Structures are given as structure tokens and as C-alpha cells.
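1. need a structure here:
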Amino acid sequence: MVIEPVTADSVTSFTELGVDAKLIAPLRKLGAETAFPIQAATLPVSLSGRDVLGRGRTGSGKTIAFAIPLVTRVAAAPVARSARKPRGLVLVPTRELALQVQRTIDPLAAALGLKTMVVFGGVGYGNQTSALRSGVDIVIACPGRLEDLIARNDCDLGNIAVTVLDEADHMADLGFLPGVRRLLRATPANGQRLLFSATLDNGISVLVNDFLTNPAVHAVDDESSKVETMTHHVFAVNKDDRNQVVRELASGGARRLLFTRTKHGAKKWAAALTKNGIPAVDLHGNLSQGARERNLDAFSSGRASVLVATDIAARGIHVDDIELVVHLDPPTEHKAYLHRSGRTARAGAGGTVITLMLPEQADDVRKLMKQAGITAATTRITPGHPEIHKLAG
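-> All right, here's what the predicted structure looks like:
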């Protein structure tokens, strides 16, 4: 498999890439004036109907790269919209990502007269069943709930013209591959498949070999590459100083994202920061879907300047203008570090990543940075240290 590297020289206009004129205005409203490298590289082949395997870090423009061919080819599919039988499918690992992806796809789909819906667990079946039975064109789904709906005879994938796998590596990490394979087998073998992922490791190669036909393979960057505009720092702190240092890092007007290992930690920190006058919300698996959506909306809109999240939520957060990511608890492995950190410096913007390190974590953090290929200056920090103000504002 030959991976074609994508460079900045590939950037061009959507019109030049053959994108339907009806999509240009909604693309502009989404902030997409010109194509990012992954879009410029993949659109000519994906719009022609060829399978695509695309690799690019978070913020590289993967969603628009698959949204354009998805809506274009579904709109041109010979089979009309019908009850229970969508014509386009996007599989994602988390509820948050499903909603984020729908927000990008929906205006493009509407421009071509298409209807979309999201499918995920944690909510009742009623609304999802009703939408499917009334007829939708594109379903953005988490694998587990979609399989449930198929088992209930509420959904049939026999008319799928285009299938997209987004964040495929994370679906593999979460153990979703068996379900993904069953869902792919339920789609027509001659349908188009587009697989986009931040990394292409062994779990993904199985899907590629079994379900993609002669795919065009493009990579925006190396699998473990760091965003050039992202700066990494390690703050060595004592346990007694940690709480005050966190409060100082969280203060300020810009959006900042704090990561913890546990759901309890996310809840505790969000409550503590809010109590200290810093508007903060949490995001983790124990929240109801309504609470998750409200909290993410509060962060996206700016009503809350701080989001405290667990690792699992990292994959579902697609919010621009996050200037600072803080690892309150260092992640246990380097891929999690890169995915967490990828929430900042999105779409070419700058960003700062800070890892807090207690004395007993020093060896683990050094190993983590080495595995991630990160060079980060370590600074011993106490409350009020000038480096906090310099990096966090």
C-alpha cells in the first residue's frame, strides 16, 4: 500500500476540485473558503467514486473531506429515499463526535435536498425509530445503537451507496471493530467506502484489506507527528501546590481544555473551578446525553471558558479556538497524549499544551514524551510563577 503524502502545496479552491456549486455557500458558512491539504488530495478521487483511506491529525479537515463526496454521491444515487433505508452512512465512536459530524454534514446535505440524522445509545429508541421510518438519506451513527436498530427491523443498510468510517483507530481502541465489520458486511459490496483516521495501525489494516477496494491512500502527516504550531511544556508541581496552579492555569478569557483520567476527577475539577469564579463544565461518560450536549454547547458558545474532560471525550470534542490544553493527569500512553493535545492548534492555529507532573510521575512522563516524539521543557512551578502567566494568560 503506497501512502501519498499531502503537502500545503495541494491547497486549492473547492470549485477547482469539482465540488458542486450548490455546496460552495454552505462551505463558506462553515468557514471553509479553500481546501485543506487532505481535502485537496482526496476530493478528486472520492468524488469519482473511488474508495479512500485518509490519514490526518485532528483539525486537518477530515470531516469536510468526507462530507462533500458523501452528500454529492448520495444525492446522485439512483435509489430514491425510502423508509428505513438510508443511502449514506457515517460510523463514529462517540455520541459527541456524531453530533459534531452532523453539524458539518447537515448544511451541505440540505443544500442538495438531503435529510440527515444521528443514531447513538443512551437515549430512547422512539425518535430514532420514527425518523428512520419516515425516511432519511444519511445516518451518522455509533455502531452499537445502529446494530440494535437493525435487529429491531427499524433500519436496513441494503441501499447504502457511501459508507464513511471516521476516527476508525479509536473505534478499534474501544473494541468496536467486530460491530463495524458486521455493519460493513450489511452494506452493498459495490458501495463506496471512505475511511479516515488519525493513525493507521494494525487494527485498521484489517478493515482496509477486507472492505476497501483499491483505495487511494493519502496522509497529511506522519502518524505520530506534532502540529508545528503547538508548543509542549511540562510543569513539575508538588501535590500541595497543584490545586492553586490548576486554578491559575484555568483562569483567563480564552477557551481552555483540561483532561483528567477519571470521571470523578472531571466532575470535581469543574465544580471546584466554578466555585472559584471560573466558569467550567465537565464532559464524561456518567453524564446524561442532555447534560453532555448542554455542557459542550456552553463551552463552544463561550458561556463556559473551561471544559474538564476524560480521555474518552477527547475524540468527540471538535471546537475551534482552544488555545490551551492542560493534562491534569498525564495520560497512560502516547496516542492518548497526541489525541488529547490535538484539541488545540486545530486547522493551522497555534496552541499550547501543558502537562502537570507530580514528583512520583516523573519517570512515566519522560517515557510518555519519548514515545510521543515530543520535546518539552520541564519547569518547576509554584503558584504565581511567571511561566503560568506567560503560557496561560
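
2. okay, CA-based contacts and neighbour counts for the rest of this
-> OK.

3. Can you give me the distance of G31 to R133?
-> Using CA to CA, to the nearest Å, G31 is found at 34 Å from R133.

4. which of the residues in the longest helix anywhere in the chain are buried?
-> In the chain, taking DSSP state H as the definition, the longest helix is helix 95-111. Within helix 95-111, the residues that count as buried by 16 or more other CA atoms under 10 Å are 95-102, 104-109, 111.

5. Just give the nearest non-adjacent residue to L184, would you?
-> Nearest non-adjacent residue to L184, counting by CA to CA, 6 or more residues apart in numbering: F211, 7.4 Å away.

6. let me redo that: L132
-> Nearest one to L132, counting by CA to CA, 6+ apart, is R84 at 4.8 Å.

7. Spit out the contact partners of the one you found.
-> Neighbouring residues of R84 by CA atoms under 8 Å, 6 or more residues apart in numbering: L132, R133, S134, G135, V136, D154, C155, D156.

8. now with 10 Å?
-> By CA atoms under 10 Å, 6 or more residues apart in numbering, R84 lies in contact with 129-137, 149-150, 153-159.

9. And D166, by the same measure?
-> Going by CA under 10 Å, 6+ apart, D166 touches 54, 62-63, 66, 90-93, 97-98, 101, 194-198.

10. could you redo the last one with a cut-off of 8 Å?
-> V90, L91, V92, P93, L195, F196, S197.

11. how far away is the fifth one from R343?
-> Spelled out, it's L195. 21 Å.

12. same deal with the first one?
-> Noted for V90: a distance of 21 Å to R343, by CA to CA.

13. again, but for the third one
-> Counting by CA to CA, the gap between V92 and R343 amounts to 17 Å.

14. ok, of the contacts of R84, which come out buried?
-> The buried subset of the contacts of R84 (16+ other CA under 10 Å) comprises 129, 131-133, 135-137, 149, 154-159.

15. of all the residues you listed, which comes closest to V234?
-> V234 has its nearest neighbour among these in L149, at 46.0 Å by CA to CA.

16. Let's compare: structure for the following, please.
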Amino acid sequence: MPETNLADFNSLGLPKQVVARLEKTGLTTPTPIQEGAIPVALEGRDVMGLAQTGTGKTLAFGLPLIAQMLSYDERPSRRMVRGLVLAPTRELAGQIAASLRAQVEGTQFKVGLVVGGVGINPQIARLDKGTDILVATPGRLIDLMERKAMDLGSTDFLVLDEADQMLDLGFIHALRKIAQWLPEKRQTMLFSATMPKQMSEIASTYLDDPVKVQVNPPGKAADKIDQSIHFIAKAEKTSLLIELLDKHRDEAAIVFSRTKHGSERLMKALVRAGYAAASVHGNKSQGQRERAIKAFRGGETLVLVATDVAARGLDIPQVRHVYNYDLPNVPENYIHRIGRTARAGMDGSAIAFCSPDEVDELKAIQKVMKITIPVASGRPWEGVEAKPGTGGFGNRRRGGGGGGGKPKAGAEGAGKAGGKPSGQRRGGKPGGRPGGKPGGGAGGGKPGGNRRGGRRGAPKT
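-> Alright, predicted model coming up:
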């Protein structure tokens, strides 16, 4: 075994005290995104960093901020914010703040956190004393700025973390408003795991001749994630989920549902089935969300049912399984969801369910990732490619393949390639189910408009 490469962090140009603190927190070797971004950021250049979730993006921008602020002779004055980090969700903002605080422990550095869902007056009081690095969600930041609780006129650094999700959640208008309060002369860094087309607009608007640091191709998931998909009727999803969860009752799992009400209903169904489950979604207060995540992190609950508020910002290494109970409307969110497992060098599984009205979502996910997700059970719906021999659908309980494992051959399974599927689809021939194809007819249509458009206006943060 080679010796630890503590010198690797030294070679990036970080001050000795920063490297020493990294050693105390057990970090000795930079990740690829840190190795690529830190030297460029220390030069004062704008940075566009693209890397998978769980690859150390927070320290890739956080360490250069801390290192450059060490040269300041004075503490920040009242209401001053020297560095601003914007994050799309409360959970991600909290995780960033905790990570940065661990690197400045024992110093005079102040890392502040402002998010919605909690009282605003204590935040105003803390901001009045000045802040070195402020981590914020856009909605609460605007509320505080309109109350003149802080001054961004002397802010030297702006970081946009998970910028692609800000686009998805409608934060682009909030970002434009916040930018009006910031000085033109500043260093700006943008980090993301995916690269949608609109990202170039953000980069050209807010970054000045940025250096692009790309570790993995956009849309690529971690290599250690074992992905699979079950084609199943919507009404049977809950029973299949319970069946699969029963195979690993002692291992942590996150289940993603598309809606807040759906998440809550599913969580209650799992509790009735005997699982220690909790839920995290936008209808929960910040305190409720934090308590649910704390219980999950501590092992008191082993199943966390969540909407996409938990798709980013949850760094819990013991998560071994991620279930996409509902496929996301935005294909990039699938990548972020499954990125909650296989963290810190571990492996994990990502199991997705696809009902007939989710075919478009699955097509979009596979197109973005440039893969065909292996089929665990069921027969692919129309227009979704699958590998030969992964086959037969119908009523899952009549032999559509085992839950979670490889489909079995013979009477109990899907049959070998070329054989007939075990069981018949409801509705007979392909295309014959009630309502016609997804999006057409009375039974399965989606609302009109842009599928990625999301809600109007910025959501609560």
C-alpha cells in the first residue's frame, strides 16, 4: 500500500493550515473534481464544475473560498457577506454548511445558513454580525435582502451549487434578482452533476470566461450502482415495494415518490406493513424534515419516503437501496436520486418501477444516460427497448419474474428469449389497454404543456 497522499492537497496550492484541517477530518487525497477545480479557483478564475453527486463538489469550491479568505486582515463588518453559496434545497444547504463548518472549526470563520421553514428573526440577528461564507436557499435569501438584513455589495465570491436543479425548480428568476444585489467584480463558480441546455445561458450570464472542469460525462451514474426496472401496473406498485423491501429489512433504503401527498400515503402504508418509515417532502416543516433525516441517518428508521427534495443533499453512506416508486418528470433527477446510494466507495442498488403512463419518462431517462436499464420483471411497454431474454409481463403475481433478482426461466418466470411471456397483459395486444398510449385518450393522458416546465414560480425553500 502506498503512503497517504497528503502532499496531493499541498500540491494543489492550499495553505498549510487548510491542509492540516483536512488531515484532522480524515481527508488526505483529493477527488478528481477537487484536483481539477481547486488550483483554478485559487487563481481567481471562474469555474464550471461538472461531476457526479457524491464526488466531493462541496470542498471543490469550499476549500478555495476558505483559502482565499485567510488573506483578509479584518473580520467582516456588520451585515457583510463575503462569500455566498446558493443551493436549491434546505437539505443540500444544510449539508454544505455542515461540511464547511467542519473545515473552519476552531477558527474565527463564520459559516452562516439561511433556509425557509424556520424562524427568520434569529437569522436576521446572526447576519447582523457579518458572515464569511453564507449558504442559502434563494427564496429565504430574497426575503432577508428585502428586509435589508444583509449587504451583498461587497461579496467577493458566488457559488451556484446543483445549478441544474435550480433550473428545474424555477429558480432562474430568483437568481436574476439576487444577481442585481451582487457586485459585477467577483469570482463565480457553478457546480452541477448534469448539463442541460439551459446551463449555457446561466454560464454566459453569470460567469466570466470560466474554466470547465468535467470529471464524468453528464448523465453518467456511479459505476457501483446496480440498476434494474420492473414493468408493473400502477395499482401493484405498493405490494411489489413491500415484497422487495422485505428482502433487506436491515438495510437502509430511500423510496422516491413524485408528489407530496403520494409520499405521505406511501409512508403510512409502509408503517402499516410493519416498517420503520419516515417521510420528507415540501409539506413538512423544516423541523419535521430534519428530525426524519436524523432518525434515518441514525438507523432509527430504515426506510425514508421522499420527493425530489431529498434527491440532492443527502450524504448517508449506509443507504444501500434506492427505489424510484414513481419515475421523475425530469430525467436528470433520476441520476441524482440513484446517486443517494453507492456513496463513499460503497456499492448499492437502484430499482425503478414503470407503469404504462410512465413510458415517456423512462425513454427520456435512458436517452440522457445512454443506457438501457436491465429489466428485473415484467414486459417492457411499447417503444421501450430492453435486452433479449429479460422478458415476459402480465400480472406480476402470475409469474412475471422474481422481485429484485434475475427473472427465472420456466413456469415461474418470464421464459427464455423467444418464449411466450407468462401471463397476458390487461387489454390483450400491445396498444390495446384502456386509454390508448400514454398521453392519448381518456385513460392515461398527461397535462398539456412542456413536461419539464414544473410549477410556476420558485418553490418554497
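
17. Just the TM-score for the two chains, thanks.
-> The TM-score (TM-score structural alignment, normalised by the length of the first structure) is 0.89; 382 aligned residues with a CA RMSD of 2.6 Å.

18. Please pull up the equivalent of the residue nearest to L132 of the first structure in the second structure.
-> Counting by TM-score structural alignment, R84 of the first structure corresponds to R79 in the second structure.

19. Also P143 of the first structure?
-> Using TM-score structural alignment to pair residues, one finds that P143 of the first structure aligns to P138 in the second structure.

20. OK, contacts around S355 of the second structure?
-> F231, I232, A233, K234.

21. Closest one of the residues you listed to M166 of the second structure?
-> Distances from M166 of the second structure to the contacts of S355 of the second structure, taken by CA to CA, are shortest for K234, at 29.7 Å.

22. Please name the residues that touch that closest one.
-> K234 of the second structure neighbours (CA under 8 Å, 6+ apart): C354, S355, P356.

23. What's the match for Q34 of the second structure in the first structure?
-> Under TM-score structural alignment, Q34 of the second structure pairs with Q39 in the first structure.

24. That match contacts A67, doesn't it?
-> No - taking contacts as CA atoms under 8 Å, Q39 of the first structure lies outside contact range of A67: 10.1 Å.

25. in what helix or strand does the residue of the first structure most remote from its centre lie?
-> What lies farthest from the middle of the first structure is D240; by CA atoms, centre = their mean that is 34.9 Å. Here D240 of the first structure, judged by DSSP states H and E, is contained in helix 239-250.

26. what's around the residue nearest to L184 of the first structure, how many residues?
-> By the criterion of other CA atoms under 10 Å, F211 of the first structure has 20 neighbours.

27. how far does stretch 269-288 of the second structure stretch from start to finish?
-> Start-to-end, stretch 269-288 of the second structure (CA to CA) is 19 Å.

28. quick one, strands of the second structure?
-> Under the criterion DSSP state E, the second structure contains strands at 47-50, 81-86, 111-114, 131-136, 157-161, 187-192, 211-214, 225-231, 252-256, 277-280, 303-306, 319-324, 348-354, 375-377.

29. Among those strands, show me which one is buried the most.
-> strand 375-377 (a mean of 28; mean count of other CA atoms under 10 Å).

30. Which part of the first structure matches that strand?
-> Counting by TM-score structural alignment, strand 375-377 of the second structure corresponds to 378-380 in the first structure.

31. repeat for stretch 334-341 of the second structure
-> Aligned using TM-score structural alignment, stretch 334-341 of the second structure spans residues 337-344 in the first structure.

32. Equivalent analysis for stretch 156-164 of the second structure, please.
-> Using TM-score structural alignment, stretch 156-164 of the second structure pairs with 161-169 in the first structure.

33. At which residues are the helices of the stretch 201-350 of the first structure located?
-> Using DSSP state H, counting those that start in this stretch, the helices found in the stretch 201-350 of the first structure span residues 202-211, 239-250, 263-275, 289-301, 311-314, 334-341.

34. Figure out how far stretch 269-280 of the first structure is from the centre of its chain.
-> 26 Å (CA atoms, centre = their mean, to the nearest Å).

35. The second structure: matching residues for that one?
-> Against the second structure, stretch 269-280 of the first structure falls on residues 266-277 (TM-score structural alignment).

36. same question, stretch 191-204 of the first structure
-> Stretch 191-204 of the first structure maps onto residues 186-199 of the second structure, going by TM-score structural alignment.

37. what about that stretch, how long is it end to end?
-> Across stretch 186-199 of the second structure, first to last residue, CA to CA, it's 20 Å.

38. what do you get for stretch 150-157 of the first structure?
-> End to end - CA to CA - stretch 150-157 of the first structure spans 8 Å.

39. hang on, the earlier thing: just give me the neighbour total for the match of P143 of the first structure.
-> 28.
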